[in-house]
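A.B. asks: below are the sequence and a predicted model for it; my questions follow.
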Amino acid sequence: MNASPRKSTQADSPPESYEQAVVELERLVQQLESGQMSLDDMLKSYQRGSTLLRYCREKLESVEQQIQILDGAELKPYASDRSAGN
């Protein structure tokens, strides 16, 4: 529970990147699943997790829109090396 002060300063700050948000989300899930948090800390972690999840979803939607623009608004199916015949 020593991380509580750090969490309170992070709670309102947006993540620096999608990758950082995912790492923080994974850490929050581990802490929540450990069962070693107070109820107040669990609520704060849940709220932070919701914020991070929303950020990640918005970031993915933004990237998808950019890809659609680059591909002429037509998403193409992903072709791995194996399915491409290599």
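C.D. replies: Nice, I can see it. Residues are numbered from 1 along each chain as shown.
A.B. asks: all contacts plus neighbour counts: C-alpha atoms, from now on.
C.D. replies: Noted.
A.B. asks: so what touches the one helix or strand Gln20 maps to?
C.D. replies: Using DSSP states H and E, Gln20 sits in helix 18-34. With contact meaning Cα atoms under 8 Å, 6 or more residues apart in numbering, helix 18-34 is reached by 15, 37, 42, 45-46, 49, 52-53, 55-56, 59.
A.B. asks: most widely separated two among those?
C.D. replies: The distance between the two most remote of the contacts of helix 18-34 (Cα to Cα) is 29.5 Å, for Met37 and Lys59.
A.B. asks: in addition, the following structure is provided for comparison:
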Amino acid sequence: MPKAAAPKALAEPASYEAALQELEQLIGQIESGQLPLEQMLTGYQRAAQLLGYCRSQLDAVQEQVKVLDEGMLAPWSQE
């Protein structure tokens, strides 16, 4: 019995902004309720991938941001 082919990886976005724009478009399509079930599932999977990409980009930037705290550079925190 042949194995089912694994779904091919979707292309990584060119930038954070491009990922965010594509994510917003996908959310609009999914929320419209006009997509067939299979396309909705594919859109949901792509949206999850884009969300993960955006989070990783934000985490990387947050690691680079430093604030001056009592004369010493310290990692930035929201607190």
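C.D. replies: Looks like it came in fine. Since this is a predicted model, take the numbers as computed values, not measurements.
A.B. asks: what's the TM between chain one and chain two?
C.D. replies: Overlay of the two chains. TM-score (TM-score structural alignment, normalised by the length of structure 2): 0.75; 67 aligned residues with a Cα RMSD of 2.2 Å.
A.B. asks: returning to what we had before: now tabulate the contacts of helix 18-34 of structure 1 in CSV and tack on distance to Lys76 of structure 1, neighbour count and secondary structure.
C.D. replies: Converted to CSV, the contacts of helix 18-34 of structure 1 look like this (distance: Cα to Cα, whole Å; neighbours: other Cα atoms under 10 Å; DSSP: H, G, I helix; E, B strand; the rest coil):
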residue, distance to Lys76 of structure 1, neighbour count, secondary structure
Pro15, 30, 17, coil
Met37, 45, 15, coil
Met42, 41, 17, helix
Ser45, 37, 23, helix
Tyr46, 36, 16, helix
Gly49, 32, 21, helix
Leu52, 28, 21, helix
Leu53, 26, 16, helix
Tyr55, 25, 18, helix
Cys56, 22, 20, helix
Lys59, 20, 14, helix
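A.B. asks: can I get these in JSON lines with distance to Arg6 of structure 1?
C.D. replies: What follows is the contacts of helix 18-34 of structure 1, written out as JSON lines (distance: Cα to Cα, whole Å):
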{"residue": "Pro15", "distance to Arg6 of structure 1": "14"}
{"residue": "Met37", "distance to Arg6 of structure 1": "15"}
{"residue": "Met42", "distance to Arg6 of structure 1": "14"}
{"residue": "Ser45", "distance to Arg6 of structure 1": "12"}
{"residue": "Tyr46", "distance to Arg6 of structure 1": "15"}
{"residue": "Gly49", "distance to Arg6 of structure 1": "15"}
{"residue": "Leu52", "distance to Arg6 of structure 1": "16"}
{"residue": "Leu53", "distance to Arg6 of structure 1": "19"}
{"residue": "Tyr55", "distance to Arg6 of structure 1": "20"}
{"residue": "Cys56", "distance to Arg6 of structure 1": "21"}
{"residue": "Lys59", "distance to Arg6 of structure 1": "24"}
